[in-house]
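> everything below, folded, please.
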Amino acid sequence: MKFVISILFATIFNSCSGYYNDEHLLHVQTFTGQVGSGNFSYYRLMLEGCVIVQLETMTGDADLYVSSSSLKPTWESYDLKSTTCGIDEVVIYPSQVRPIGIGVYGYILDELNTFQLGVYIDPKYIEPYPESDNAEKYRSLTDEKSTPLPPGNMEEEVEGESLLWTIFVGFLKILFDVLL
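From the prediction side, this is the model:
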């Protein structure tokens, strides 16, 4: 059952992450770590370009928080986050200011959370508004506390999808608790 759910999460994340080309990702580095209940482990990202950070929790339930304004993001102060019960993923676009602070948070109900943090780069990523008047508008989207949106009028769809996703993840957590 866990294998099927892992495949489901991988499929959903790959289909939702259409802003970069996931077929050509280059693996940069993988960190293995542990974080205690209610604590953070921090990492600093200096790598330029379109960077994808993936957090795979081995035991417990670790969550991923990212900030370009602080090297120590928290669950209250962050720019991007991924807090699923599966593989967490964030996309850091070239327009986001470096260095980037990455925080891995250990869920409070698990005494010790072990994880692998993978860093990938998309060498074929194309800036959506290169050298145009809209470039500044796009860059301002990356400063908000959400995943940057592609060009177009998709903000309402993404917010609705996020609520549905949150409900779905909550349902899966309850299902896991009942089955285990």
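
> only C-alpha atoms for contact and neighbour calcs from this point on.
Fine.

> in the helix of greatest length in the chain, what's buried?
Ranked by number of residues, the top helix in the chain under DSSP state H is helix 155-179. By neighbour count on 16 or more other CA atoms under 10 Å, the buried set for helix 155-179 is 169, 172.

> what's next to that helix, contact-wise?
For helix 155-179, contacts defined as CA atoms under 8 Å, 6 or more residues apart in numbering pick out 84, 85, 149.

> so who does the last one touch?
It refers to residue 149. 141, 155.

> nearest to residue 138, out of the contacts of helix 155-179: which one, please.
Nearest to residue 138 among the contacts of helix 155-179 is residue 149, at 8.2 Å by CA to CA.

> which helix or which strand is home to the closest one?
Using DSSP states H and E, residue 149 falls within no helix or strand.

> how much space between it and residue 68?
17 Å (CA to CA, to the nearest Å).

> dump the contacts of helix 155-179 to JSON lines, plus distance to residue 106.
Formatted as JSON lines, the contacts of helix 155-179 follow (distance: CA to CA, whole Å):
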{"residue": "84", "distance to residue 106": "12"}
{"residue": "85", "distance to residue 106": "12"}
{"residue": "149", "distance to residue 106": "28"}
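
> for residue 50, state which of those is nearest.
Nearest member of the contacts of helix 155-179 to residue 50, counting by CA to CA, is residue 149, at 14.2 Å.

> ok, now how distant is residue 85 from residue 107?
Counting by CA to CA - residue 85 and residue 107 are separated by 10 Å.

> actually residue 45, not the one I typed
Going from residue 45 to residue 107 by CA to CA gives 23 Å.

> so these two - more neighbours on which side?
More crowded of residue 45 and residue 107, by other CA atoms under 10 Å: residue 107, with 20 against 17.

> surely the more buried one touches residue 40?
No: in this structure, residue 107 is not within contact of residue 40 by CA atoms under 8 Å, at 9.6 Å.

> one more, so I can put them side by side:
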Amino acid sequence: MAVSPIYRIRITLLNVAQLYKMSFALALLTATLQANFAQGQWVDETLTGSVEGGRFAQYSLSKPGRVIITLTPKQGDPDIYVGENGTEPDYHLDRHSYQSTTCGIERVVVPTFALRPIGIGVYGHPSHEYSVFELHVRVEDEMDEYDDLLRAESSFESMEDDAYAFESNSDGRHSTAGYGADRATSRGRSPATNSGADKGGVTSSSGPDHSADDGPEWEDWDEFPVYNILLTLLRLFWEMLLTL
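So this is what the prediction gives:
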């Protein structure tokens, strides 16, 4: 039985359409894998540790991007100081670029243009024998330059306010007599023990008491979003093969 030319044309057009669908599915799969790989390079770490009153726990971060640092006290009253260009920060004005010294959760945003490596110093207030804390560090993709400049200006104003507090020698917690003097001889450091330096992540130079959280653990593969995307694309690819 002879096959009609029109039927052959229809079959050819159908095969071409299926090939286009397969190409689109493969391109979408590649883009998904690339996006997931790029996101995996970002730093998002949670460290837990303790520091004695009047001492510093020092960390270092070399990854580029905007850095959001959140310090949550679990016990005592830890404060945070951040330095640039490899500086191990402390309470001196020329030894830190950003700071947060409240009596609660501390949060510092370091702009993208800050010189790496970033030094993060967690200070245990001398009013407590020791402080227990949770340090969360997240490095995000570069944001708008104007927004970064606004954040930097806000941090600079905070530094000016702190300088005024030192000069005024008030009764507050930042007076030179009651607070800074206790810290002048209290800084102690030991070799780094965290292995995050190979990936540009947060590294510790304050001893082995600080452990990094491995991040979210997926108890079931069905809960993993990329797995669901890949499974859907593979099913689509298989259905197209069956229709050829």
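
> TM-score of the superposition?
TM-score for the superposed chains, counting by TM-score structural alignment, normalised by the length of the first structure: 0.58, backed by 120 aligned residues with a CA RMSD of 3.2 Å.

> re the thing from before, now do the shared contacts for residue 85 and residue 107 of the first structure.
residue 61.

> which residues in the second structure form helices?
5-40, 145-168, 181-183, 225-243.

> pick the most buried one from those helices.
Among the helices of the second structure, ranked by average contacts under mean count of other CA atoms under 10 Å, first place goes to helix 181-183 (a mean of 16).

> what range does that helix cover in the first structure?
With TM-score structural alignment applied, helix 181-183 of the second structure matches no range in the first structure.

> contacts for that helix, please.
With contact meaning CA under 8 Å, 6+ apart, helix 181-183 of the second structure is reached by 54, 55, 91, 126.

> which residue lies nearest the spatial centre of the first structure?
residue 90 (2.3 Å; CA atoms, centre = their mean).

> contacting residues around the residue opposite it in the second structure once aligned?
Using TM-score structural alignment, the partner of residue 90 of the first structure in the second structure is residue 108. By CA under 8 Å, 6+ apart, residue 108 of the second structure lies in contact with 68, 69, 70, 98, 99, 100.

> repeat that for 6 Å
residue 69 (CA atoms under 6 Å, 6 or more residues apart in numbering).

> next one: residue 42 of the second structure
Per CA under 6 Å, 6+ apart, neighbours of residue 42 of the second structure: none.

> for the one 5 residues further on, same thing?
Contact criterion CA under 6 Å, 6+ apart gives 134, 135, 211, 212 as the residues in contact with residue 47 of the second structure.

> in ChimeraX, select just the buried ones from those.
Selection of buried members from the contacts of residue 47 of the second structure for ChimeraX, criterion 16+ other CA under 10 Å:
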select :134,135,212
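
> ok, residue 56 of the second structure - how many residues close by?
Using other CA under 10 Å: residue 56 of the second structure sits among 30 other residues.

> in the first structure, what residue corresponds to it?
Alignment note: residue 56 of the second structure maps to residue 40 in the first structure; criterion TM-score structural alignment.

> make sure its match is actually in contact with residue 104.
Yes: using CA atoms under 6 Å, residue 40 of the first structure makes contact with residue 104 at a distance of 5.3 Å.

> residue 79 of the first structure matches what in the second structure?
Under TM-score structural alignment, residue 79 of the first structure pairs with residue 97 in the second structure.

> what residues are up against the residue nearest to its match when sequence neighbours are not counted?
The shortest distance from residue 97 of the second structure to any non-neighbouring residue, by CA to CA, 6 or more residues apart in numbering, is to residue 83 (5.2 Å). Contact analysis of residue 83 of the second structure by CA under 6 Å, 6+ apart lists 89, 96, 97, 118, 119.

> the same query, at a cut-off of 8 Å, please.
89, 95, 96, 97, 98, 118, 119, 120.

> mind checking how far the third one is from residue 17 of the second structure?
Spelled out, it's residue 96 of the second structure. From residue 96 of the second structure across to residue 17 of the second structure, the span is 62 Å (CA to CA).

> the residue nearest to residue 97 of the second structure -> the first structure?
Alignment note: residue 83 of the second structure maps to residue 67 in the first structure; criterion TM-score structural alignment.

> please apply the same query to residue 131 of the second structure.
Counting by TM-score structural alignment, the partner of residue 131 of the second structure is residue 113.
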